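Visitor: predicted structure and sequence below. I'll ask about it afterward.
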Amino acid sequence: MGRKDDLERYREVGEAKRQDLAEFIQYGDLGNSRPDEIKIPIKIVDLPAFVYDPRDLGGVGQGQGGTPGVGDPVGEPQPGDGDGDGDESGDPGEEGGEHEYYEMDPEEFARELDEELGLDLDPKGKKVIEEKEGDYTDITRTGPASTLDFERLFKQGLKRTLAMDFDESYVEEALRVNGWGPATVFEWARGERIPVSRAWIEDAYESIPESERSRWSSIEEMNENVERESTATRIRRDGIDEIPLRREDERYRFPEIVEERERNVVVVNIRDVSGSMREAKRELVERTFTPLDWYLTGKYDNAEFVYIAHDADAWEVEREEFFGIRSGGGTRISSAYELAAEILEEAYPWSDWNRYVFAAGDSENSSNDTDDRVIPLMESIPANLHAYVETQPSGNAINATHASEVESHFADDSNVAVAYVQGPEDVVNAIYTILSTEEDS
C-alpha cells in the first residue's frame, strides 16, 4: 500500500468521525454553511509523516568542503528541528486535533436525512415543459403497416384456432349412435363443450353410409369403445397447418406520450419578529427552518425561497436578515399570510409551482386573529404543506394559543402540520413531523 493509499484511508477515517447529522441539526454551527453547501464538522486524523529525531547523533558524517563523508558525525541539532507535535520552542503541543468540515450538497443532505428519519418525499412535477414519445406500449386499431403488432395478430389467430378445434372423428362416431341424428348430436356436443357447428354436423352425417348410422346402440357404448383425443395431443402429433389471420385482430402499436414536468418548489418562510421573540426563540426557528430549506433544495430541480417577517404588519426580507431581525411591535400573524398570498398569486401560480408555507413564532397572536383571519387564509392558499412551528423555550405561555388552535382546526387535514420546539433536542422531531405529513398527503 503506497503513501497515497495511506492518505486516502486516513481521510476516510476522519470523515467517519464527522458530527452525526441529527446532532449537527440540533447543536451544530449552521452558520458556516451556504444554501448550496452544507459543512458538517469533522476531526481529521493526523496524517503520518517522516520526522527528524534530535536524539540520534550518529549516522552520516560531514566531509571536506561541507559534504559529509562516511562515518563523519553531523553537528548538534538546532532549536526548532524537533518533532512536529511541539510548538516553536520544541515543547510538546497542547492543542487538540485539527477540525475541518465534511461538505455535502443539498441532494446528499436530503438523502441522508431521508435515511436518518425514515422519510422518502417524492417531489411532484408541476408545469409540463416537454412532451416526447416513449416506448411503443399503446395499441390502436389503425396505423401504418410498419407498426403492425404481428406477434399479437398471430397469437389471436392461434387462440382462435385452438378454441375452435375439436376431435372430428369422435363427433362422427356420435353420428353412428342408433337413433341419433344431426339435431341430437348437436345438442349432445353443446353439453360436452365441443365447439362444432350444426352445419358441420349435417355435412358429416350426409357423408356416413346409412348402414353405419346404427353402429352403436347407445352413447355409453360408443364412449366405452371410442376415446376422445385432446387438442394438445393432436397438435403434438400433426402440428398446425395454418393459422387464420383476420383483419379484426389487427392492432397497431404507437408510442406512449411522456410528459416531462418541471419540479419547481417555492418555500415561504414566515417568522414572528415581535418583541416577545427573543434570541433563544429566534435560534430555534433557524435550527428548524434551515435544514428544511436544505432538504427541499435537494429534493427539487428548482427551489426558490420567500422570507416574510411580521409583527403587527408584514414585510418581505432577505435571508441574511430573516433570522436576526427583531422589532418591538405587537403580533398579527394574519398580516404575513396576506402578504404570502399576494406574492404566491403574482409570482408562483399553483399550476406551475409546488408550494410550502412554513411559519414560526411563540404562538402569541392578537385577539381572534387566528380564528378570524389566519385559518381562513391557510385554507385559501393552495399548498403542498402548511406548517406552524411553536418555539417556547420556557414552555407554553398563557396567551400562546395559536399553534393549538391551528392544530385543533386542521386535525383531520393531511397537508397541515404543527410542531412544538422547546429546545434544540426537539428540532429533529419537529422536522420529522413536518416532512412526514407531506409524505403522507
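Guide: Looks like it came in fine.
Visitor: contacts and neighbour counts: CA atoms only from here.
Guide: Will do.
Visitor: where do the helices sit along the stretch 251-400 of the chain?
Guide: Along the stretch 251-400 of the chain, counting by DSSP state H, counting those that start in this stretch, helices occupy 279-299, 319-322, 334-347, 369, 375-380.
Visitor: residue 45: which of these is closest?
Guide: helix 279-299 (27.9 Å; C-alpha to C-alpha).
Visitor: identify all contacting residues around the closest one.
Guide: 25-26, 30, 35-36, 105-110, 113, 121-123, 265, 267, 269, 271, 303, 323-324, 358, 360-362, 389, 391-393, 421, 423-424, 427-428, 430-431 (C-alpha atoms under 8 Å, 6 or more residues apart in numbering).
Visitor: just the buried residues of these.
Guide: 25-26, 30, 105-110, 113, 121, 265, 267, 269, 271, 303, 323, 358, 360-362, 389, 391-392, 421, 423-424, 427-428, 430-431 (16 or more other C-alpha atoms under 10 Å).
Visitor: filter those down to just the ones in strands.
Guide: 265, 267, 269, 271, 303, 358, 360-361, 389, 391, 421 (DSSP state E).
Visitor: would a markdown table of these with distance to residue 172 be doable?
Guide: Output for those, formatted as a markdown table (distance: C-alpha to C-alpha, whole Å):
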| residue | distance to residue 172 |
| --- | --- |
| 265 | 75 |
| 267 | 81 |
| 269 | 86 |
| 271 | 91 |
| 303 | 78 |
| 358 | 83 |
| 360 | 88 |
| 361 | 92 |
| 389 | 86 |
| 391 | 91 |
| 421 | 88 |
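Visitor: can you give me the strands in the stretch 51-200 of the chain?
Guide: Taking DSSP state E, counting those that start in this stretch to define them, one finds strands in the stretch 51-200 of the chain at 99-104, 128-133, 138-140.
Visitor: against that first model, consider the following:
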Amino acid sequence: MGLREDLERFREIGDERRPDLEEFIREGDLAGGSDRIRIPVKMVDLPEFAYDQRDMGGVGQGQGGTPEPGQPVDVPGDPGDGDQDGDGDEAGEGGGEHGYYEMDPEEFAEELDETLGLDLEPKGKRVVEELEGDFTELTRAGPNSTLDFEQLFKRGLKRKLATDFDESFVREACKVEGVDARDVFRFCREENVLVSLAWVEEAMDEVADERGAWASFDEVREEVEREPITDRIRRDGLRQVPFRQEDERYRHPEIVERKQKNVVVVNIRDVSGSMRQRKRELVERVFTPLDWYLTGKYDEAEFRYIAHDAEAWEVERGEFFGIRSGGGTRISSAYELAAEILEEYPWSEWNRYVFAAGDSENSSNDTVESVVPLMRELDANLHAYVETQPGGGAVNATHAEEVERELADRDNVAVARVGGPADVTGAIYEILSTEDDS
C-alpha cells in the first residue's frame, strides 16, 4: 500500500471517528485559522514494542514463557543503552489521546450545506479578466478570413425562396384572352407571385401565338396547378443564389468576463459589561463557522471586526472574541463604523455581509432611531443579528425584537436567538437560509 493509499485510508478512518459536524460546532474546540479547520479525532491505539535493559537470553525468550496477545515483547539490550537513569518514560507516554481531522473551508462549506440543507450560490461581482470566447458574435464588417459563409448562404437562399416564382404558371396567365402585361402583373401580385413587369412583357411576346387558350384568370387559377419552389429546386437544382453585400456577416470572438466571487464580512460584537464569558462564547460558536463557511464559498473573503460598547472601534480577529469592557451600549456606533469600512468595498464589486451579535441590550431609542435607518442604508447581501441570552432575556433586551419588527419588510435581514450551544446550528441555518432565499 503506497503513501497515497495510506493517506486516503487515514482520512476515511478520521471521517468515521470524528464527531458529527453539528456536534463539533456546538461543543468542539473552534480555535484555528481560516485556512484549515481542525476537528479532534479519537485515534486508534497502535501496537508497540517495549524494550528492557536486562539480558534475558536469546531473542524471543523471556520470563513466563510465550507472551499473551497484546503483551509487550521484551527485547535484550546492552546495559549501556537507553536512559542512563533507568527511569525513562514508558513507550507512548506523553502523547495526546487525539489527532486531528483537517478539512479546508471548501470542504467545510460543502458539508455544512449538506448537513443543514443549504444551497447558497455566491454571486460573482468584480471583473478580474476579459477573455476571448467562441466566435459567436456577428458584425457587418471584418476581414475576409472571418466571413461567415454559412450566414451569407442562408440569407441569399432566403431571398431566393422569397423571390422565386413558377414561370410556367405565369406563362399560362399570359395566354388569357384579351389581357395585357399589366393585367397579368396585377393577377400575379394577387396570387403572391413575385414577378417583375418586365419579365411579364417578355413572356407575353413569347406566347403571342397561344393567346386565348384561357377565357379568364379564374380559369387559370382553377385549372393550372402551381409547382412549389421546393419541388423545382429538387428537380432542377439551384442555378444561382442572389447574394448581396448586406447579407455579409463576419464572425468575432465573444468577450467573456470572468468575475471573481468575492466577499467582505463585517463582524460586530457588543463588548459592554453585560457581555459575560458565556455570552461571548456563544458569539464565537456562531461567527466562527460562518467565517469558515463564507471562506469556502467565495474566491476571496475578507473579514473585518468591530467591537463596541457605547463607542465602536476596529480590532483584529484574535482580540474580537475576548474583549470585555465596562461601558454602556450604543449599537449604532458599530454600524456607523461599518458604513465607513464598507466604503472600501464598493457594492458593485463586492458581496457584503454585516453580522452583529450581543445580548439585545441597547441604549434607549438607539435601535429604532439610529440602527434601523443605518441597516436600511447599508447595501448588503445580508444583515444578521444574533441575540445571546443564556437563561432567557433581560427586561431591557429589546434590540432583536425591534429589528425584527422595524425591518419585517426586508428579505435580507435575519435575527437569530442563541440561549445555549444547542441553539447554535439553528442560528447558523436561520442566517444562511435567509441569504439562500433572497
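Guide: All right, it came through fine. Computed from a prediction, not measured in an experiment: that's the story for all the values here.
Visitor: once they're superposed, what TM-score comes out?
Guide: With the length set by TM-score structural alignment, normalised by the length of structure 2, the two chains reach a TM-score of 0.82; 411 aligned residues with a C-alpha RMSD of 3.4 Å.
Visitor: quick one: map residue 289 of structure 1 onto structure 2.
Guide: Correspondence of residue 289 of structure 1 to structure 2, assessed by TM-score structural alignment: residue 287.
Visitor: where does stretch 367-385 of structure 2 end up in structure 1?
Guide: Using TM-score structural alignment, stretch 367-385 of structure 2 pairs with 370-388 in structure 1.
Visitor: next, the buried residues of that stretch.
Guide: Result for stretch 370-388 of structure 1 [16+ other C-alpha under 10 Å]: buried residues 370, 373-375, 377-378, 381-388.
Visitor: of these, closest to residue 251 of structure 1?
Guide: Looking across those and measuring by C-alpha to C-alpha, the closest to residue 251 of structure 1 is residue 384, at 41.8 Å.
Visitor: test my guess that that closest one contacts residue 437.
Guide: No: between residue 384 of structure 1 and residue 437 there is no contact under C-alpha atoms under 8 Å: 9.8 Å.
Visitor: what do those two both touch?
Guide: With C-alpha under 8 Å, 6+ apart as the test, residue 384 of structure 1 and residue 437 both reach residue 415.
Visitor: which residues touch the spatially most central residue of structure 1?
Guide: Note on structure 1: the residue nearest the mean C-alpha position is residue 122, at 3.9 Å, using C-alpha atoms, centre = their mean. Neighbour list for residue 122 of structure 1: 299, 439 [criterion: C-alpha under 8 Å, 6+ apart].
Visitor: picking that back up, got the buried residues of stretch 370-388 of structure 1 as a markdown table, with distance to residue 353 of structure 1 columns?
Guide: Shown next, in a markdown table, are the buried residues of stretch 370-388 of structure 1 (distance: C-alpha to C-alpha, whole Å):
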| residue | distance to residue 353 of structure 1 |
| --- | --- |
| 370 | 27 |
| 373 | 25 |
| 374 | 22 |
| 375 | 22 |
| 377 | 19 |
| 378 | 17 |
| 381 | 13 |
| 382 | 10 |
| 383 | 9 |
| 384 | 10 |
| 385 | 13 |
| 386 | 15 |
| 387 | 18 |
| 388 | 21 |
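Visitor: my read: residue 436 of structure 2 touches residue 123, true?
Guide: No: the pair residue 436 of structure 2 / residue 123 is not scored as a contact, 11.3 Å apart, by C-alpha under 8 Å.
Visitor: residue 233 of structure 1 matches what in structure 2?
Guide: Under TM-score structural alignment, residue 233 of structure 1 pairs with residue 231 in structure 2.
Visitor: and the helix or strand harbouring that match against structure 1, how far off on average?
Guide: Using DSSP states H and E, residue 231 of structure 2 sits in helix 229-236. Its aligned residues in structure 1 lie a mean 1.3 Å from helix 229-236 of structure 2 after superposition (mean C-alpha distance after the TM-score superposition for structure 1).
Visitor: would you mark the buried spots in that helix?
Guide: Of the residues in helix 229-236 of structure 2, none is buried (16+ other C-alpha under 10 Å).
Visitor: one more: stretch 250-261 of structure 2?
Guide: Quick answer for stretch 250-261 of structure 2 (16+ other C-alpha under 10 Å): 250-252, 259-261.
Visitor: stretch 143-162 of structure 1 too?
Guide: Those would be 148-150, 153-154, 156-158, 161, for stretch 143-162 of structure 1 by 16+ other C-alpha under 10 Å.
Visitor: okay, those in a markdown table with distance to residue 295 of structure 1 next?
Guide: Listed next are those as a markdown table, based on distance: C-alpha to C-alpha, whole Å:
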| residue | distance to residue 295 of structure 1 |
| --- | --- |
| 148 | 48 |
| 149 | 46 |
| 150 | 50 |
| 153 | 51 |
| 154 | 53 |
| 156 | 52 |
| 157 | 56 |
| 158 | 56 |
| 161 | 60 |
